[in-house]
Structures are given as C-alpha cells and as structure tokens.
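J.: Here's my sequence, what's the structure:
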Amino acid sequence: MSHVEHSSGQQDTGRQEAEQVELTDKGKRTIWTWASVIAVGGFLFGYDTGVISGALLFIKTDFHLSSTEQGAVVSLLLLGAMVGALGEGRVADSLGRRKVLALVGVIFLIGTAIAVFATGYVMLLVGRVVLGLAVGSASALVPTYLGELAPAQVRGRVLTLNQLMITIGIMVAYLVNLAFSSVQSWRGMFAVGAIPAIVILLGALIMIPESPAWLLTNDHTDKAQKVYRRIAGDEDGGQQLLEARQQEMEEEQHKSGEKVGWRGLFNKAVRPALVVGVVLAALQQFGGINTIIYYAPTIMQKTGLTASNSIYYAVAVGVINLLMTIVSLWVVGRMGRRKLLLISMSVMLVALAVMGLSFVASWGSVLSLVFMVLYIAGFAVGMGPLFWVLIGEIFPPNASATGSGAATAVNWASNLIVSQVFLTVVTTIGLGQTFWCFAVICVFALFFIGKYVPETKDRDFPEIDEDMQHRFGREAAPQEAESPSSS
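T.: Okay, the predicted model is just below:
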C-alpha cells in the first residue's frame, strides 16, 4: 500500500469513528441550539442587505437623494463588507471564533445606531459602512464556525442553516419594510436589526462555546474535550469525537502541505480553478440578482404603484427566494452542479428578457412581478447557492482558503459595482433595457458554464481537477498543485 493510500485509509477510519458516535438527544439539542445562535449572523447578513430596499423609498425623499446618491447608500455597505470579509480570517484565527462573533454583534449595533440616528446623508453613509464591516465578517465567519463546531454526522445539515437564515433575513426585512411603510419610517426599519444583533452578542457571551477545532489548533485540548463531551452527550462519545477530529486535522494538514498564498493562485495548476471561481463570482452579481434584492420596491414603483404597495409586492420576491433556496438544498445533491447551473441560468435569461419587455411595453405591475418572481426562482435554485458550493470544491486543498477568499472578494466587488451603477444606468437607458443588458450577461454565463465549469458531484479533487484542466486545454498535473512539502 502506498503512503497516500495509507493516509487516505487513516482519514477514512477517523471519519468512520466520528460517524459511529451516537449523539444523545440532549447532545443533538445542544448542537442545534448553538448552531441556531451562530446562524443568526447569516440572518443579519440577509436582513441588512434586504432592508435597504424598502428604506430607500423614504430615505431618498427625506434627504433629497439623486440616483447616484441612492446607489451609494446601497453600495457603501458592500464596500465595508469587502473589508470585513478580507480581514475576518486573520482576526478569527488570532482571537477565536466566539470572540469575533460577539464583536460582529457589537459592530452591528454600532452601525444600526448610526444609521437610525443619522441626521444627514454623510452620517447615513458612515452607518452603512459600519454595517458592511459586520455583514462581511459574518459572511466569512458563520460557515467556518458552523463547520468546525458540528460533528461529521450532522455537519451537512447544520451548514444549510446559514443559507436558510440569509434568505429568511431578506424575507423578514421585506416584512418589516411593509410594517413600517404605513408610517414611512425608514429609521424603524433599520432599528429592528438591533434585535438579532443583541441575540448574537448575548449568545456569544453566555450560550455558545469556542470552536473545538480552533481550541485544538491553539493547544487547548482539555477545553475542546469538554465541548465535544457536551456535543456527544457523554464522556466516551466526546473522547471519540475529539480523537477523530485530531486525526482528521492531521491528515488534512499532511494532504494540503504548505498553504498557497495569493501569488500561488496564478500557478499553472491552480489557474483554471481561479478563473472558474472569480468568473462565477462576477457572473452571480452581474446577472442582476442584487438589483432585485436591493431595489425591488423601487422597480415596482416604476409601474405606478405606491411605496406601500411596492413593498407589498416585494414581499413575494422574498418568499419565493426562501422557498426556492429550500428546493435547491434538496435537488443539488441529486441533479449535479453543472446541469442545475445551466437550468438556473436559462430560467434567469428568459425571465430577464421578458421582464425587460414588460417594462418597455408597459404591461403593468402584475406581469412585471410574475417575471421578477420567475427570475428569483431561477437564481435561488441554482446560481445563488451553487457558487458557494463550487468555490469550496474546485481549488486544491493547499489553495482552498486563499482561492475561496479571492472568489468571495470578487463577488463583493461585483456586487458593489452593480448596485452603485444600477439606478444611474436605468436613468440613462431605461429599466427594461437595463434588464436586457443583464440578459446578455446570462448568455455569456451559459457559454462559460457549458465550456469551463466541471461537474463536482460525487467526485474527489483529482477527478474534478482532471476535468477542469481538460476543459482549459491542459493535461492535469497533480504534482504542480502540490507543494514540495506534500510529496
């Protein structure tokens, strides 16, 4: 047996040992309680990105904002999110996941307070930047924290909490917008965000433990053992989970070898994965999704609806986004990534084309809403969640963190650009014509996915890499993707 086969066998044994641990009912309740508190970070991510859609209708009147200034109110949160996402990893590795989650709660509260009590346009922008720092940090921290805290046998289901809570946060934001629209209180819309922020802060301080993986990495084995004992529900099970996790971490370190830095992403062996990751990141945003999430009421208002009725219609967008995300979690493991992505982009293309026509031909608010809902359904079932799945699968182990970080940064940057220029472009060429521009981008996306994106379902990394290298006209060269220390 080769050394690689032996290592693989050891890792499989570690996983089997962990999966054989029968969690007690008390242990299951404990892990789901902790995970629910952590996933509130995902809820705040969704809430603070969605609440602006209704608030903007009244902010622009109170502060007499131009289209460019309205775009800045939306996009400054995204600028803060870029900084928060890029800086979170180093801070969380230094301080620990639990302390950083509490810090995220504090930053959310500070940003919310600045926004609620803003006396003018500039102060509101400051509040949005501070909220963005928290949103970006949460987007990077929550999946990591959940994945490290949950044992192998429930990890997949626990990780779905993040995506679900993001979409629930968006939907709740729309409902809050509707509730406050009757009194035209955008400050009230922002203020509600303080409630989940307080939940995160108190939960991190008094309810949830530190990530046992972080504790093991920082030589706090006794503390990690106590956490695993609570997860398993008994001492023997906790010891098994501890030993399995230690073995898994050792094997992952051996397989990944020396970590690849930013410059290493441009190595020939890693470059195809980098191209796929960053292009999908840009396409997810330049396909127009966040123009709908951020500006749905503004868009519907252009059909002649009042502000309150526009927000009411936007609630339908949030409901469909949530329901189709749930559908995606069910079908992604059955249909495969490529097929679902191609179906998703095809539906988005058709919806954007007819939605653009509905605004150009003035077909009315009902048809416009139908096409908008169709677009959201197409995105939520495929392109929305699958981008995050794929960037976790296409990079070699020693470049996974850096590669995922690069793709995430491009995603936030693309989000920033689209949200900043959307209203200005609409003013210049028209709403329907702007949606046709998004449709053209979807045509390119179909070409790119069909030609360059590999299938990753039920494949390990060497199989994924071989397919991807072939699509880029290269022969797979595993030795290039590995550092000398991993040979």
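
J.: use CA for all of it now, contacts and neighbours both
T.: Will do.

J.: Which stretches in the stretch 151-300 of the chain count as strands?
T.: Remark: strands of the stretch 151-300 of the chain are absent; assignment by DSSP state E, counting those that start in this stretch.

J.: give me the number of residues near Ala39?
T.: Ala39 has 28 neighbours, counted by other CA atoms under 10 Å.

J.: Contacts only, for the residue lying closest to it once chain neighbours are set aside.
T.: Spatial nearest neighbour of Ala39, chain neighbours left out: Asn162 (5.4 Å); criterion: CA to CA, 6 or more residues apart in numbering. For Asn162, the contact set (CA atoms under 8 Å, 6 or more residues apart in numbering) comprises 39, 42-43, 142-143.

J.: what does Met348 give?
T.: Contacts of Met348 (CA under 8 Å, 6+ apart): 374-376, 378-379, 439, 442.

J.: Please flag which of those residues sit within helices.
T.: 374-376, 378, 439, 442 (DSSP state H).

J.: Can you report how many residues lie near Ala194?
T.: Counted with other CA under 10 Å, residues neighbouring Ala194 total 19.

J.: Surely Phe435 touches Leu352?
T.: Yes - the pair Phe435 / Leu352 is scored as a contact, 5.6 Å apart, by CA atoms under 8 Å.

J.: of these two, who's got more company?
T.: A direct count of neighbours by other CA under 10 Å for Phe435 and Leu352 places Leu352 higher, at 28 against 24.

J.: For that one, give its distance to Gly432.
T.: Going from Leu352 to Gly432 by CA to CA, to the nearest Å gives 9 Å.

J.: who's in contact with Pro397?
T.: Pro397 neighbours (CA under 8 Å, 6+ apart): 255-256.

J.: which SSE is the residue nearest the centre of the chain in?
T.: Nearest to the geometric centre of the chain sits Ser139, at 5.8 Å (CA atoms, centre = their mean). Secondary structure assigned from DSSP states H and E places Ser139 in helix 121-149.

J.: Which of the residues in that helix are classified as buried?
T.: 121, 124-149 (16 or more other CA atoms under 10 Å).

J.: again with stretch 106-124
T.: Of all the residues in stretch 106-124, those buried under the rule 16+ other CA under 10 Å are 106-116, 118, 121, 124.

J.: could you measure Ser344 against Ser185, distance?
T.: Applying CA to CA, the value for Ser344 to Ser185 is 36 Å.

J.: ok, the two, which is more surrounded?
T.: Legend: neighbour count by other CA under 10 Å for Ser344 and Ser185, higher for Ser344 (24 against 17).

J.: The more buried one touches Gly378, doesn't it?
T.: Yes - if you go by CA under 8 Å, Ser344 and Gly378 touch, sitting 4.7 Å apart.

J.: May I see the buried residues of the helix or strand hosting Ser344?
T.: Per DSSP H and E, Ser344 falls inside helix 337-360. Using 16+ other CA under 10 Å as the test for burial, helix 337-360 gives 337-338, 340-359.

J.: can you give me the offset of that helix from its chain's centre?
T.: 21 Å (CA atoms, centre = their mean, to the nearest Å).

J.: To compare with the earlier structure, here is another sequence to fold:
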Amino acid sequence: MNTEQNRNVKTPRVVYLITATAVLGGFLFGYDTAVISGTIGALDQFFIQPQNFESTIGNWWLGFTVSAALIGCIVGAMSGGIISLKLGRRKAMMLSSVLFFISALGSAMPELGIDSIGSGNHTIWIPFILYRIVGGIGVGLASMLAPMYISEIVPANVRGRLVSWNQFAIVIGIFISFLVNYQIGQIGDASWQLSKGWRFMFGAEAIPAILYFSLLFTVPESPRWLVLKGQEKKAASVMCKILQEGDMAFQLKEIKNSFGTTSPKLLSFGCRVLFIGGALAVFQQFIGINVVLYYAPEIFKSIGVKGDQALFQSVVVGLTNMLFTIVAIKNVDRFGRKPLMLIGAIGMGGAMICLGASFFLNSNGIFALVFMLMFVASFAMSWGPVTWVLIAEIFPNSIRGRAMSIATAAMWISNFMVSQTFPVLDKHQVLIAKFNHGFAYWVYGAIALLSFAFIWKFVPETKGKTLEEMEGFWKKDRS
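T.: You can find the predicted model right below:
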C-alpha cells in the first residue's frame, strides 16, 4: 500500500489507548524536570546558605543543585539505546517508571535510611542530589523511549500527531507540577515551606509513577523491535491490532527489508542524519526554554513579584505551554514539520530579545510576563513537540535506538549547560550592572534566530512518510 493510501486508513482505537499509556512517561518527564522550580528558594536556604559559600560559588552550587537531575538525564539518554535494544521498549519504560518512584520518595526524604524522616539538615545535601540524579536517569530514558516507541507502533498518517502527544503529556506534567507547587505553597508559612513544603512537592510524583508502571503491562512491545529480534509472528500479531490486514503485510515486509539489507553500523547512512538529529536537540535547549521552566518563579521574584504570586505566574506559564502545544498537535500532520519550526524560531527569537530588553530597561513586570508567555507559546507550537517528532522520524530502523540515544543525550547535555550557567549569567554583578538581568535572554534570542537558518537549510520534511521511506531518503542522500 502506498503512502497516500495509508493516509486514508482509519486508525484503530487501540492505537490511541497505547499512545495514551506510553505518554505517561512524558508526563513524569515534565513533572520531574519542572517540580524543581517551586523549590529553588527553599533548597537555597536549606542546603546552600548554611554552607557559607562565597556569593559566586554559592550561585554555582545552587545551579548545580537545580540541574543535578540533568546528569542522570544524560546517563539515561546515553544508555537508553542499549537498554531498549536488550530489554525491549516496554521493559525499558517500566525501568524508567521504577526510577521515577525511587527518586520521588528519596528527593522528598533524602535522610531515608540515615536519620529519622524530616529531621535532616544541609548535611543530607549529597543524598538529595543522588536521588535527583536517579530521577534524571528515569527522565533520560523516558525522553527517548516514549517518542521512539510511539513512532514505531503507530501508522504514518497519524504519527506526527501521536508523537506530539508525548510533548503534550510533558507540558501537562510541567503544568501540574506548577499547580501542585502553588497549592502546596498556600498550605503553610515560609518556615513550613523551608522544612516540609519542598518535600511534598517532590513526593507527589510517586503517584503517577505507580500508575505508569501498572499501565505498561497492558501495552504491546514495538513490532519493529520484535522483527529486529526475529520474533516475526509476535510482530505480526501486534500489527494486526493496529493496522488493516493488507497494510500489515506490506509494512511488515518493509520492516524486514530494512533490517535485512542495512548494515547495523551507526554511520551506515552517513554523518548528516546524525548531525541533524543532534543539532535539533541542541538548538531546542540553547534557545533557553528550560531557563523559563526551571527558574520562572525566581525570574518573577527578580522583578519584584512576591513568592506566592511568582508561583501563580508560573502556573500561567505552564498553562500557556499546554494550550499552545495543542496548536502543534492539530497542525503538525496538516502543515508539516518545517513550517511550524520556522514560524516558532522567529517567534522565540523576537520574544527573547524583547524579554531581555524589558529587564534592561527595568520595565514594569507585566512586560516580562507578556514576553515570557510569547516565548513559551512560540516554543510550544513548534520546537517543543515537533523536535521530538523529527528526532523520532528521521533515523532509519537499524540505527534508531542508538541514534536517538545520541540525540537525546546531546539535548540533556545542552540542557545541563544552560541550566548550570543561567544563575551565573543572571546574577553576575558586572552583567547586572551593565544589562540589568537582560544579557542571558539576548543570547538565547540570537540562538533562536540562528535555529531558523538551520531548519531552512538542513532539515528534511517528514510529513506523511513511513519510517522505511525516510530510510530510503537517507540512502539516496548519501549516494
């Protein structure tokens, strides 16, 4: 069956149910990475200030505490290809859910097994960081496994939309974490927040982690992984549930051919495909999105917004992120990947430059909020979900797991670099004196505009193509 015919095939309901379960990993990814935003002030007072570091060193260690989970994300992403190849996509996702659960409990109670719960002080800083790294490994695994699994199990005609569900789940997780942080922030005074509030923020993640683990027993293994492992009958059984009979036979043959005729070497299709996948991941982070998501309350506080109001404005940021991701989901299979990415790059670049200008000119706080929301909206309708769609689609079957590990690891390394350096850039006294907190945002804005040129020049359109058709594209491109 050709691609045009495949677009007109009705998608079975089970495909949507499978996708809904898989994207719970994205939800946990979003919650885990954003929950830190509401705890930064408490973590600074609880762990960093009692150490009496010099100002610059203290800011560096605060940045490290905030971004420690990203070390685990890098490890999880780099190992995800091997783990998913050995265990299968489903068991690897189960492993990530277990890591989320361990991290949620450990981050909430880092003195677990050391002292009585709730009695710890700054001396449990290292266990806290270790638990955050464990959670980061789960995030790193989930960040590559969910889009890869969805791309391998759903039909081409809805693949862009359903892979985008993962990003929607991520932003729902981010929004829920902001909302949970805000609600917990209303429970007690500053003293309660310092001693207990941040613990509840981290601990709440244990509930969706248990749900994710339980529901994964109901979904099938990826048919492409089953073919790779020589389990063609099981692959055919899975494909019968998600495709029409004729379509199943055609795609199963294509999948077998892709594994049977392609060298398993990572560079079998040249360097260009790896470069594009890695560059997409790097650009997605260097434009500064996680500065906004991780540090939103602290950014608002820096312009005079009070603590509870800063948490509420973070909820507004999360809601904007969620709503505009719906725009991408509705349009990614309609207009294609490249148009959304190009429009988003222009919007993000302009919003970041204006955000930096609002700080530089010491404008009213409402301007900073408006430009931040413009940036988040531009990201959410483009680079947020569509980057994951492209990374899941462009790599050929035989190298997808390893190639996605490299691209996802590049994303988390970039995320760590941005998250680690932002407190230094934002709080450096010389930069504050010259730019009044605006410098970092101008850097991110310039990178966003540079990403426009990258998409225009290098990235192919993948709309409506099967994964096997994309493999043929890279073979032709290399010849």
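
J.: still on that earlier bit, shared neighbours, Phe435 and Leu352 of structure 1?
T.: By CA under 8 Å, 6+ apart, no residue touches both Phe435 of structure 1 and Leu352.

J.: and the two most separated of the buried residues of stretch 106-124 of structure 1?
T.: Using CA to CA, the buried residues of stretch 106-124 of structure 1 span at most 23.0 Å, a distance reached by Val106 and Tyr121.

J.: Surely Thr462 of structure 2 touches Val389?
T.: No - Thr462 of structure 2 is beyond contact range of Val389, at 9.1 Å (criterion: CA under 8 Å).

J.: Compare those two (neighbour count), which wins?
T.: Neighbours per residue, other CA under 10 Å: of Thr462 of structure 2 and Val389, the larger number sits with Val389, 28 against 21.

J.: Now that one: which helix or strand?
T.: helix 383-394.

J.: how distant is the following helix or strand past that helix from the center of its chain?
T.: Per DSSP H and E, helix 383-394 of structure 2 leads on to helix 400-427 as the next helix or strand towards the C-terminus. For helix 400-427 of structure 2, the gap between its own C-alpha mean and the chain's C-alpha mean amounts to 11 Å (CA atoms, centre = their mean).

J.: quick one: helix 400-427 of structure 2 to structure 1 mean distance?
T.: Taken against structure 1, helix 400-427 of structure 2 registers an average deviation of 1.8 Å after superposition, with mean CA distance after the TM-score superposition for structure 1.

J.: ok, Leu323 of structure 1 - contacts?
T.: Taking CA under 8 Å, 6+ apart, we find Leu323 of structure 1 in contact with no residue.

J.: about what we covered before: have a look at how far, on average, the helix holding Ser139 of structure 1 is from structure 2.
T.: Once fitted to structure 2, helix 121-149 of structure 1 is off its aligned match by 1.3 Å on average (mean CA distance after the TM-score superposition for structure 1).

J.: still on that earlier bit, tell me the one of the contacts of Met348 of structure 1 nearest Val315 of structure 1?
T.: Closest approach to Val315 of structure 1 among those (CA to CA): Ile376, at 12.1 Å.

J.: do you know how far that closest one is from Gly304 of structure 1?
T.: For Ile376 of structure 1 relative to Gly304 of structure 1 (CA to CA), the value is 22 Å.

J.: neighbour count winner among those two?
T.: Counted by other CA under 10 Å, Ile376 of structure 1 and Gly304 do not tie: Ile376 has more neighbours, with 27 against 12.

J.: The closest residue to the more buried one other than its chain neighbours and Val331 of structure 1, how far apart?
T.: Closest residue to Ile376 of structure 1 apart from its sequence neighbours, by CA to CA, 6+ apart: Asn321 at 6.0 Å. Between Asn321 of structure 1 and Val331 of structure 1 the distance is 15 Å, computed by CA to CA.

J.: Neighbour count: the two, which is higher?
T.: The residue with more neighbours, out of Asn321 of structure 1 and Val331, is Asn321; 27 against 14, by other CA under 10 Å.

J.: Correct me if wrong: the more buried one contacts Ile166.
T.: No - counting by CA under 8 Å, Asn321 of structure 1 does not reach Ile166; the two are 10.1 Å apart.

J.: what sits against the residue lying farthest from the centre of structure 2?
T.: Centroid-distance maximum for structure 2: Gly246 at 35.8 Å, with CA atoms, centre = their mean. When the contact criterion is CA under 8 Å, 6+ apart, the partners of Gly246 of structure 2 are Met1.

J.: need the contact list for the aligned partner of Asp32 of structure 2 in structure 1.
T.: In structure 1, the residue paired with Asp32 of structure 2 according to TM-score structural alignment is Asp48. Contacts here follow CA under 8 Å, 6+ apart; on that basis Asp48 of structure 1 touches 131, 135, 169-170, 173, 190, 193.

J.: Can you get me the start-to-end distance on stretch 380-399 of structure 1?
T.: Stretch 380-399 of structure 1 end-to-end distance (CA to CA) = 28 Å.

J.: what about that stretch, distance to the chain center?
T.: Taking mean C-alpha positions (CA atoms, centre = their mean), stretch 380-399 of structure 1 and its chain are 10 Å apart.

J.: Now that stretch: buried residues?
T.: 380-388, 390-399.

J.: re earlier: from the ones in helices among the contacts of Met348 of structure 1, which is closest to Gln247 of structure 1?
T.: Nearest to Gln247 of structure 1 among those is Gly378, at 40.9 Å by CA to CA.

J.: Now do the contacts for that closest one.
T.: 343-348.

J.: With Ser107 of structure 2 instead?
T.: With the criterion set at CA under 8 Å, 6+ apart, Ser107 of structure 2 makes contact with 128-129, 131-132, 199, 202-203.

J.: Now with 6 Å, please.
T.: Taking CA atoms under 6 Å, 6 or more residues apart in numbering, we find Ser107 of structure 2 in contact with 128, 131.

J.: Report the secondary structure state of it.
T.: Using DSSP: H, G, I helix; E, B strand; the rest coil, the structure places Ser107 of structure 2 in helix.

J.: which residue lines up with it in structure 1?
T.: In structure 1, Ser107 of structure 2 lines up with Ala115, judged by TM-score structural alignment.

J.: and that match, how far is that from Leu125 of structure 1?
T.: According to CA to CA, Ala115 of structure 1 and Leu125 of structure 1 sit 8 Å apart.

J.: got it, and Lys302 of structure 1?
T.: Going from Lys302 of structure 1 to Leu125 of structure 1 by CA to CA gives 25 Å.

J.: cool, and Gln420 of structure 1?
T.: Counting by CA to CA, the separation of Gln420 of structure 1 from Leu125 of structure 1 is 13 Å.

J.: Equivalent analysis for Arg337 of structure 1, please.
T.: According to CA to CA, Arg337 of structure 1 stands 38 Å off from Leu125 of structure 1.
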